[in-house]
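Peer 1: quick one, fold the following:
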Amino acid sequence: MFSPIKSTKVYEQVIDQIKNMIDQGTLKKGDKLPSERSLVQQLEVSRASIREALRALEVIGLIECRQGEGSYIKTSFQDNLFEPLSIMFMLEGSNQEEIWELRKIMEVEAAGLAAKRITGGQLNELSEITKRFMKSEGEAEAVTAEIDKEFHYKIAECSGNVLIFDILKTVATLVDHFIKDARKLIIVHEGNKEILFSQHNEIYLSIERHSSVEARKAMRIHLDFANKYKSERTI
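Peer 2: I've put the predicted structure just below:
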């Protein structure tokens, strides 16, 4: 478990020990940390140092502190990625094209991995999402856009790579944040909805055939189409 700390930067040492326990698998997502009193006793440090360490871990998004319940290792980290990435995007003076380039790289590969790794249950779920998307002809643009987003997130999930899934959701949020209503703008343009239906169906069929080559190609065609239309719009 924990070992006593002898250091001038006490709270940093507390953080390092908690990180090491996560790395070793002693602490996992959703686990509750020992109480402040227990940490004080095990680490032989002051309560102030423990609280400082917990505050720092909460700020970086590793733990969540629940009033009256204690501190827990977080189970989801997508929200933690958005703010630093969006701020970095603005500070670096990046343009919207760079976001789309990153998204394309990740989504094309995610489709290829999904074709190889998707399970029977996941394929059924993706099939249902595809059918709902195809049947959304008369729905409001916002509804179709949400199903579209769900489709892409499911493929990222089916890639079997949690980093791709987490980062892609963040990148998709950046797209929506910096390119306002991007999906809606594409959908409302005459003729685009039918093209999107066809492209999404081809992506699904390629994954159903477990063809990584075809899935990557279908996703690339779809994103190139979306990017071309997006380029004609302004933020």
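Peer 1: okay, CA-based contacts and neighbour counts for the rest of this
Peer 2: OK.
Peer 1: burial of residue 140, as a residue count?
Peer 2: 12 (other CA atoms under 10 Å).
Peer 1: same deal with residue 115?
Peer 2: 28.
Peer 1: that one against residue 217, yeah?
Peer 2: No. Here residue 115 does not reach residue 217: they are 11.9 Å apart, not a contact under CA atoms under 8 Å.
Peer 1: where along this structure do the strands fall?
Peer 2: For the chain, strands defined by DSSP state E occupy the ranges 63-66, 70-73.
Peer 1: to residue 230, which of the ones you listed lies closest?
Peer 2: strand 63-66 (37.6 Å; CA to CA).
Peer 1: what residues of that closest one count as buried?
Peer 2: Judged by neighbour count using 16 or more other CA atoms under 10 Å, the buried positions of strand 63-66 are 63-65.
Peer 1: could I get the strands of the chain as JSON lines with distance to residue 203?
Peer 2: Listed next are those as JSON lines, based on distance: least, CA to CA, whole Å:
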{"stretch": "strand 63-66", "distance to residue 203": "37"}
{"stretch": "strand 70-73", "distance to residue 203": "36"}
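Peer 1: closest one to residue 233 among those?
Peer 2: strand 63-66 (39.8 Å).
Peer 1: name the residues that touch the closest one?
Peer 2: Residues from elsewhere that reach strand 63-66 (CA atoms under 8 Å, 6 or more residues apart in numbering): 54, 57-58, 71-74.
Peer 1: following up with a second sequence; could you model it the same way so I can compare the two?
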Amino acid sequence: MENDLIPVEKIKVPEQIAEMLLKYILQGGVSPGDKLPPERTLATQLNVTRATLREALKKLEQLKLIVIHQGKGIIVEDFHNASIDLIFSLLVIDGEIDFKILENIFEARELFATDVARLAAKRSEKKDIEQMKILMEELVNTTDPIKIHLLDFEFFRQMALASKNIVYILLMNTIKTIYDKHLDLFLPSSTNLDTSLQQEILKAVINGDEEKAAQSARKFLQRGMSLLKSLNST
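Peer 2: A predicted model of the protein is given here:
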């Protein structure tokens, strides 16, 4: 490990130390069940104070990437047991997008967003419908690529709010954060974005047609997956 981790400037924040250690773990520098060097040794290697190191280690522990046992040391956990927050780190390593992880995100989005549309058709209130109508009008009338994507995601977020399911709402917020951060990946297709399927979803939600809302949402999300695969192949 001594040859893999290099000292960092003391002015670096704990988040940067945590990111370095996280990448080291995810890239196979250590295996689940292995121990990281003792705090004193690790702090010396990284050229940081033990207080700074502890703050960084706490972040990794919150992600469930490590477990700190008094008297036993810092033990590396299997990242498959980590929390959803780890997805941000898995998606981009050393500045490169992992398209397989991105596909996984889109697959998960297709599954739960389809149900979001169904629940929105079942549970939406007048105020939810009005807000979705406003967003749809803006979406139909704009030609700005960035605004199209922002409005598109806000439309689905509003639909999640209309579903009255807090888990779906929080999942949508998580995916939106990832999407916004890497918006440039999707901009090449923005000018050709057809809103007919979103309009179908809205109509079904207004009519309380759960099956039609879910069906239209699935078609729309599958189109997004096809787009992602085409981007990955270029």
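Peer 1: which position in the first structure pairs with residue 111 of the second structure?
Peer 2: The alignment partner of residue 111 of the second structure in the first structure, by TM-score structural alignment, is residue 105.
Peer 1: and that match, how far is that from residue 121 of the first structure?
Peer 2: 26 Å (CA to CA, to the nearest Å).
Peer 1: out of the two, which sits in the more crowded spot?
Peer 2: Taking neighbours as other CA under 10 Å, residue 105 of the first structure and residue 121 compare with residue 105 leading, 13 against 9.
Peer 1: how near is that one to residue 18 of the first structure?
Peer 2: Going from residue 105 of the first structure to residue 18 of the first structure by CA to CA gives 34 Å.
Peer 1: repeat that for residue 48 of the first structure.
Peer 2: For residue 48 of the first structure, the distance to residue 18 of the first structure - CA to CA - is 17 Å.
Peer 1: and those two? which has more neighbours close in?
Peer 2: Higher neighbour count among residue 48 of the first structure and residue 18: residue 18, with 20 against 13, using other CA under 10 Å.
Peer 1: residue in the second structure matching that one?
Peer 2: Counting by TM-score structural alignment, residue 18 of the first structure has no partner.
Peer 1: same check, this time on residue 160 of the first structure
Peer 2: Checking TM-score structural alignment: residue 160 of the first structure goes with residue 164.
Peer 1: residues contacting its match?
Peer 2: Counted by CA under 8 Å, 6+ apart, residue 164 of the second structure has contacts 119-120, 123-124.
Peer 1: in JSON lines, list the contacts of strand 63-66 of the first structure along with distance to residue 141 of the first structure and neighbour count.
Peer 2: Putting the contacts of strand 63-66 of the first structure into JSON lines (distance: CA to CA, whole Å; neighbours: other CA atoms under 10 Å) gives the following:
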{"residue": "54", "distance to residue 141 of the first structure": "43", "neighbour count": "22"}
{"residue": "57", "distance to residue 141 of the first structure": "40", "neighbour count": "18"}
{"residue": "58", "distance to residue 141 of the first structure": "37", "neighbour count": "17"}
{"residue": "71", "distance to residue 141 of the first structure": "41", "neighbour count": "20"}
{"residue": "72", "distance to residue 141 of the first structure": "39", "neighbour count": "20"}
{"residue": "73", "distance to residue 141 of the first structure": "38", "neighbour count": "20"}
{"residue": "74", "distance to residue 141 of the first structure": "34", "neighbour count": "17"}
